[in-house]
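>>> Quick one: sequence plus predicted model below, questions after.
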Amino acid sequence: MSTTTLRLPPELRDRISRLAEESGTTAHSFMLEAIAERVTSEELRREFLTEGNDRLADMLENGLGIEWADMRDYLGQRAAGRDPATPKVKRWRE
């Protein structure tokens, strides 16, 4: 494992130390976990954006998609715990 030096403002260092102690871990472990969580979050965010951009490109290329009103109703029903039918893909441009 390589070593990296972080220069922390005293207030942040103190906050980390306090939270690490309350969590029953070391400040080092606390910071590693925080960094790992942030890296994972950013990777997922980028995957999400890439997938969305790819889907938009496909939609623009083939002119097929799901109308927003249909998707909104579908998602609302899913959020309410129901199992609605998947909305139909339609040609939205010629």
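Right, received. Where do you want to start?
>>> C-alpha only now, for contacts and for neighbours.
Fine.
>>> need the next SSE after the lengthiest helix in the chain, C-terminal direction.
As assigned by DSSP state H, the longest helix anywhere in the chain is helix 27-62. Past helix 27-62, heading to the C-terminal end, the next element that is a helix or strand (DSSP states H and E) is strand 64-65.
>>> alright, now check it against this:
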Amino acid sequence: MSTTTIRIEDDLKARVAAAAERAGKTAHAFILDAIAQTVEQVELDEQFHRVADERWAKVLATGKTVPWDDAKAYLEARARGERPRKPVARKLGR
């Protein structure tokens, strides 16, 4: 395990210490958790954008997409606990 030194303003250091105490952790553990959560969020964001880019490329390549009204009706039915058929992608503009 390596050591990294960070410089933080006194006000932020005090806020970290207070938050860590409220969370029942040491400031060190609190900071490590915050770093880990931030890294995980960045990785999830990257994955989300990669999937979105792939799906957009597919829409552009095929010209097919699911109309909003169909997608909305599907999601509303799922939210009610129903098991509707997935909407079918169609050419844009039709």
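Yep, it's here. The structure presented is a predicted model; accordingly, all values stated were derived computationally and were not measured.
>>> tell me which residues in the longest helix of structure 1 are buried?
27, 30, 59 (16 or more other CA atoms under 10 Å).
>>> Ok, stretch 6-18 of structure 1 next?
In stretch 6-18 of structure 1, counting by 16+ other CA under 10 Å, buried: 16-17.
>>> Using TSV, please lay out the buried residues of helix 27-62 of structure 1 together with distance to Lys88 of structure 1.
Shown next, in TSV, are the buried residues of helix 27-62 of structure 1 (distance: CA to CA, whole Å):
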residue	distance to Lys88 of structure 1
Ala27	52
Phe30	47
Met59	14
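>>> Closest one to Val89 of structure 1 out of these, please.
Val89 of structure 1 lies nearest to Met59 out of these, by CA to CA, at 10.4 Å.
>>> Next, count neighbours for the residue lying closest to the closest one once chain neighbours are set aside.
Distances taken as CA to CA, 6 or more residues apart in numbering put Gly65 closest to Met59 of structure 1, at 6.0 Å, once the chain neighbours are dropped. Applying the criterion other CA atoms under 10 Å, we find 18 residues in the vicinity of Gly65 of structure 1.
>>> any idea how far Gly65 of structure 1 is from Leu19 of structure 1?
48 Å (CA to CA, to the nearest Å).
>>> what's the answer for Thr4 of structure 1, then?
21 Å.
>>> So if I had to pick from these two, which one is more boxed in?
Shown here are Thr4 of structure 1 and Leu19; by other CA under 10 Å, Leu19 has more neighbours (14 against 6).
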